[in-house]
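Sharing a model that was predicted from the sequence below.
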Amino acid sequence: MNIETALKEAMTIDGAQGAALVDYGSGMSLGTIGGGRALDLEVAAAGNTEVVRAKLRTMASLALDDTIEDMLITLNKQYHIIRLLAAPGGQLFLYLVLDRDRANLALARHHLKRIERELSL
């Protein structure tokens, strides 16, 4: 599936409020869907790029021989899931914002894994 289809698929996840595909090398989004005035996905893409970079630096400092599958940020009203993609040579992550009252976190993570498998870049 292409980027547009992948993002549309992410928005079918219960509670989805916005989604983006982000290049954390540059901090730029390759595509966004949803969001709005209260959720600027371009700002979120840039900010979460720094979160990913900080975690990767920390892992390198600790000499951890591992990779990040996903990161979860839990807010009072939302879940923010950052799923790093295992694309060869890529520095990409899928970013999904969920309404905490409507979302099933386990199912959302499962759907993001499936989207990653089917995404063609």
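Here it is on my side, so go on. Numbers count the residues shown, from 1 in each chain.

When you work out contacts or count neighbours from here on, use the C-alpha atoms and nothing else.
Will do.

Buried ones in the one helix or strand Val51 maps to, by neighbour count?
Per DSSP states H and E, Val51 falls inside helix 41-61. By 16 or more other CA atoms under 10 Å, the buried positions in helix 41-61 come out as Leu41, Glu42, Ala44, Ala45, Ala46, Asn48, Thr49, Val52.

Contacts for the next helix or strand after it, please.
Next along the chain after helix 41-61, taking DSSP H and E as the criterion, comes strand 70-74. Residues from elsewhere that reach strand 70-74, judged by CA atoms under 8 Å, 6 or more residues apart in numbering: Tyr79, His80, Ile81, Ile82, Arg83, Leu84.

which secondary structure element contains the closest residue to Asp70 other than its chain neighbours?
Excluding its sequence neighbours, the residue lying closest to Asp70 (CA to CA, 6 or more residues apart in numbering) is Arg83, at 4.2 Å. In the assignment (DSSP H and E), Arg83 maps to strand 78-84.

what about versus this one:
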Amino acid sequence: MTIMLIGNKSDLERREVSFDEGAAFARQHGLIFLETSAKTAQNVDEAFILTARKIYENIQRGIYDLSNEAHGIKCGPVNAYGSRQGSGKTRRNCCVSAHAVVASGLI
């Protein structure tokens, strides 16, 4: 399983959790770690791209079986609203649509 731990509000001076604490926790639990800021959009795209790359690497290494949808990976083109084409379902969430297209372009 690929999980990313995101430390949000990286634009603030006062921190509840330091970068080092977040990074150490992620390292101990085998997670990807990145700090982001929703206010400035810093590292928001990178969070999705890093996660997609890690999933792609795991596919290439044979960790995920693409023929088994139980792994949570669905193959096929993604439309602009983040759902698979032909599924009949669309989601109109701007973040999902933008990042689904980015992720599908990496795989």
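Received it, and whenever you're ready, just let me know what you need. Since the structure is predicted, the reported quantities are computational estimates derived from the model, not experimental observations.

Quick check: TM-score for this pair?
Superposed pair, TM-score by TM-score structural alignment, normalised by the length of structure 2: 0.28. Supporting alignment: 47 aligned residues with a CA RMSD of 4.4 Å.

Distance to Met28 of structure 1 added to the buried residues of helix 41-61 of structure 1, as CSV?
As requested, the buried residues of helix 41-61 of structure 1 are exported to CSV (distance: CA to CA, whole Å):
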residue, distance to Met28 of structure 1
Leu41, 10
Glu42, 7
Ala44, 10
Ala45, 7
Ala46, 6
Asn48, 11
Thr49, 9
Val52, 13
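
what's the closest of the residues you listed to Leu94 of structure 1?
Ala45 (9.6 Å; CA to CA).

that older thread, now for the strand holding Arg83 of structure 1, which elements pack on it?
Secondary-structure packing of strand 78-84 of structure 1 (3 or more CA pairs under 8 Å, 6 or more residues apart in numbering; DSSP states H and E): strand 70-74, strand 92-99.

Of the ones you listed, which stretch is the most buried?
strand 92-99 (a mean of 24; mean count of other CA atoms under 10 Å).

Run the angle between that one and strand 78-84 for me.
170 degrees (axes from the mean of the first three to the mean of the last three CA atoms, to 10 degrees).

quick one: strand 92-99 of structure 1 to strand 70-74, angle?
Using the same axes, to 10 degrees: strand 92-99 of structure 1 against strand 70-74 is 30 degrees.

Surely the residue nearest to Asp70 of structure 1 touches His110?
No: with contact defined as CA atoms under 8 Å, Arg83 of structure 1 and His110 do not form a contacting pair (11.0 Å).
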